[in-house]
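# pasted the sequence and its predicted model underneath.
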Amino acid sequence: MTAQPFRRRRSVLYVPALNERALAKLPGLACDAVVIDLEDSVAPARKDEARQALKAFLAAHEDDGKEIVVRINALSTEWGRDDLAAALACNPDAILIPKVETARDVLEVNDLLDQAGADPELQLWAMVETPRAVVEIAAIASLGRDKGARLSCLVAGTNDLVKDTGIRATPDRRWLVPWLMQMVLAARAGGVDILDGVSNDFSNLEAFAAECAQGRDMGFDGKTLIHPAQIAPANQAFSPAEDGVAEALAIREAFALPENQAKGVISINGKMVERLHLQQAERLLAKAGL
């Protein structure tokens, strides 16, 4: 499989598959990706209705540059395999697997996709939302190094982690931070993206912006959202700063000079710059769309 192109995932909006009004508004929203949800937001009695709504929406959807992801129910539920079949029929960019606890959970979905002849470019995202998932996070994230496993992104499920562990949910997320940092470290080791969990109080955008800044500083690539009002603050927080872009451009241009193309280390404005800094610069510029 060829390497996946870089995708900005600063703002990833959850939308219930049955919320027709919210789906209709998506073309006018500036989020980088949307997760159409068949899981938590859909009552058990309406699962089939949600699948039909998903198919109808994506059949009429025109590509506007947003990454389209479908969150299915876990394969261990009675709805999981039907959800997977429905998602596959819609040809999204990725399928989000909930309640992932081990690497085997991801590989099981991947095996079913292979058996169904799914497009090799179809990606898998994995929710990290249980205590066992946090314990197993290194093994789960390591699948990112196996391109045949399809895994490209991890998503922190902070609400479920709070519920399952009994920790106190404080505004500064002090009790969650150690686990969130563990997820970021595993994601980097596995070469996959990692998205911060949702903020439930969508009316308090000041607090939300602070949480975005915290997630950015911890190393997350973006944030999952539950309301369109959260899109702009997330995009701002997870976009590179102007001074950082300027520095990255200078590094790229310096290494592109004929006299530097074979060098591993160069000097820029009196600072030692290595090729690892060029790699960091290229990633930052990709986030900036440059």
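Alright, I've got the coordinates.
# going forward, measure contacts and count neighbours with C-alpha atoms only.
OK.
# ok but residue 14 is inside a strand, no?
Yes - judged by DSSP: H, G, I helix; E, B strand; the rest coil, residue 14 forms part of a strand.
# contacts only, for it.
34, 35, 36, 37, 224, 225, 226, 227 (Cα atoms under 8 Å, 6 or more residues apart in numbering).
# same deal with residue 229?
202, 205.
# I figured residue 265 hits residue 274, correct?
Yes - counting by Cα atoms under 8 Å, residue 274 is a contact partner of residue 265 at 4.4 Å.
# and residue 261, how many neighbours?
Residues within reach of residue 261, counting by other Cα atoms under 10 Å, total 11.
# whoops, I mixed them up, residue 178
10.
# swap in residue 134?
21.
# check residue 6 too.
Residue 6 has 10 nearby residues by other Cα under 10 Å.
# how about the helices in the stretch 51-200 of the chain?
80-90, 103-115, 131-135, 137-141, 158-165, 177-190 (DSSP state H, counting those that start in this stretch).
# presented hereafter is structure B, for comparison with structure A:
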Amino acid sequence: MMHPYRSVLYIPAARERALEKARDLAADAIIFDLEDAVAPEEKLRARDLLDAVLRRADYGARARIVRVNGLGTPWVEGDLAAFGAHPGVDAVLLPKVNGPADLDAVAGRVQAPLWAMMETAKGCLNAGAIAAHPRLEGMVMGTNDLAKELGARHRADRLPLLAALGACVLAARAEGRVIVDGVFNAFKDEAGLRAECEQGRDMGFDGKTLIHPAQLDIANEVFAPSEEEVALARRMIAAHAEARARGEGVAVLDGRIVENLHVASAEALIARAEAIAAQSIAAAAE
């Protein structure tokens, strides 16, 4: 059963209180951030702190992803040495991946699956090749850095970023990778967050990266199938099965055609709902 990634929360690795608090938050996954969220003078302390916390802390069913510093920085080698084979790490996230060669550069030092930050123009243009890398498990949109590189203006509809977002979703789906949307910066704007989550969900993203725990509930709600959607999916499967039993290739439900492709989508939606339910049960048992 697939692990859900509705809500992926960034936690600065230098903040011990935040690291401890994250154990009780309703996030599907946590990105422990050694890169942008940590000042240069704090990098080494943050690395040691995160190493110690991940060795002793229980984060339950939450996926534990460590974002290391980027290639070419003074800290990346130490980060890879510390977390490439760490028992408390489920994946290593590499910033500013421009192509598969960047993943090749770290793959030999990382036992866990690799994730790629998609936050450069070159990276988005090479999304297909990046997604096809044999060690890659997931992709994370870095919309702030991408907008900066593009010189794009902020718009609520994210029109300047849609080509890049769509290219990365296409690449992820072609290779069966997880793909998570970028952050919404105004964490007190619940309506804006909901609208952007709905846009990302409708585009095909698995979930959204978040910068504040207050954003978790909305992301978890929006990226989960509703009860009505699950009920409709079950009805579609049943209607199609009945049609096949009559020797017919398609069914009609509520005035709409139901074909094999609709059944496959319905089954995927139900599997997603079941994975989320299992995650919720595991969190409640902690």
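Ah, there it is. Please read these numbers as outputs of a predicted model, since none were measured by experiment.
# most remote residue from the first structure's center?
Within the first structure, residue 259 marks the point farthest from the mean C-alpha position, 38.7 Å out by Cα atoms, centre = their mean.
# can you confirm that one is in a strand?
No - counting by three-state DSSP, residue 259 of the first structure is not part of a strand but helix.
# for it, give me its contacts.
No contacts exist for residue 259 of the first structure under Cα under 8 Å, 6+ apart.
# now it: how far from residue 248 of the first structure?
The gap separating residue 259 of the first structure from residue 248 of the first structure is 19 Å, by Cα to Cα, to the nearest Å.
# what do you get for residue 209 of the first structure?
25 Å.
# quick one: contacts for the residue mapped onto residue 5 of the second structure from the first structure?
Aligning on TM-score structural alignment places residue 5 of the second structure opposite residue 9 in the first structure. Counting by Cα under 8 Å, 6+ apart, residue 9 of the first structure touches 32, 33, 195, 221, 222, 223.
# which SS class is residue 9 of the first structure?
Per three-state DSSP, residue 9 of the first structure ends up coil.
# look up how far residue 69 of the first structure lies from it.
Residue 9 of the first structure is 12 Å from residue 69 of the first structure, by Cα to Cα.
# any idea what residue 135 of the first structure aligns with in the second structure?
In the second structure, the residue equivalent to residue 135 of the first structure is residue 125, according to TM-score structural alignment.
# give me the number of residues near its match?
Here the number of neighbours of residue 125 of the second structure (other Cα under 10 Å) works out to 17.
# ok, it - contacts?
Contacts of residue 125 of the second structure by Cα under 8 Å, 6+ apart are 164, 167.
# roughly how far apart are it and residue 99 of the second structure?
Distance from residue 125 of the second structure to residue 99 of the second structure, by Cα to Cα: 9 Å.
# next one: residue 152 of the second structure
22 Å.
# more neighbours: which of these two?
residue 99 (21 against 14).
# which residue lines up with the more buried one in the first structure?
For residue 99 of the second structure, the residue aligned by TM-score structural alignment is residue 102.
# its match reaches residue 139, doesn't it?
Yes - between residue 102 of the first structure and residue 139 there is a contact at 7.3 Å, judged by Cα under 8 Å.
# per the alignment, residue 83 of the first structure pairs with which residue of the second structure?
Under TM-score structural alignment, residue 83 of the first structure pairs with residue 79 in the second structure.
# count the neighbours of its match for me.
So residue 79 of the second structure, with other Cα under 10 Å, has 22 neighbours.
# residue 224 of the first structure: which element?
Assessed by DSSP states H and E, residue 224 of the first structure sits inside strand 222-225.
# sorry, back to before: gap between the residue farthest from the centre of the first structure and residue 252 of the first structure?
Distance of residue 259 of the first structure to residue 252 of the first structure, given as Cα to Cα: 13 Å.
# check residue 42 of the first structure too.
Taking Cα to Cα as the measure, residue 42 of the first structure falls 47 Å from residue 252 of the first structure.
# residue 138 of the second structure maps to what in the first structure?
Alignment note (TM-score structural alignment): residue 138 of the second structure maps to residue 153 of the first structure.
# what residues are up against the residue nearest the centre of the second structure?
Nearest to the mean C-alpha position of the second structure, by Cα atoms, centre = their mean, lies residue 180 at 3.2 Å. The neighbourhood of residue 180 of the second structure, defined by Cα under 8 Å, 6+ apart, consists of 5, 8, 138, 139, 140, 141, 205, 206, 207, 208, 209.
# ok, now residue 110 of the first structure?
Residue 110 of the first structure neighbours (Cα under 8 Å, 6+ apart): 124, 149, 150.
# now do residue 17 of the first structure
Contacts of residue 17 of the first structure by Cα under 8 Å, 6+ apart are 23, 36, 37, 38, 42, 50, 51, 53, 54.
# repeat that for 10 Å
23, 35-39, 41-42, 47, 49-55, 57, 70-71 (Cα atoms under 10 Å, 6 or more residues apart in numbering).
# cool, residue 40 of the second structure as well?
Here residue 40 of the second structure is in contact with 34, 46, 74, 75 (criterion: Cα under 10 Å, 6+ apart).
# filter those residues to the buried ones?
34, 46, 75 (16 or more other Cα atoms under 10 Å).
# can you lay out those as TSV showing distance to residue 172 of the second structure?
Formatted as TSV, these follow (distance: Cα to Cα, whole Å):
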residue	distance to residue 172 of the second structure
34	25
46	31
75	29
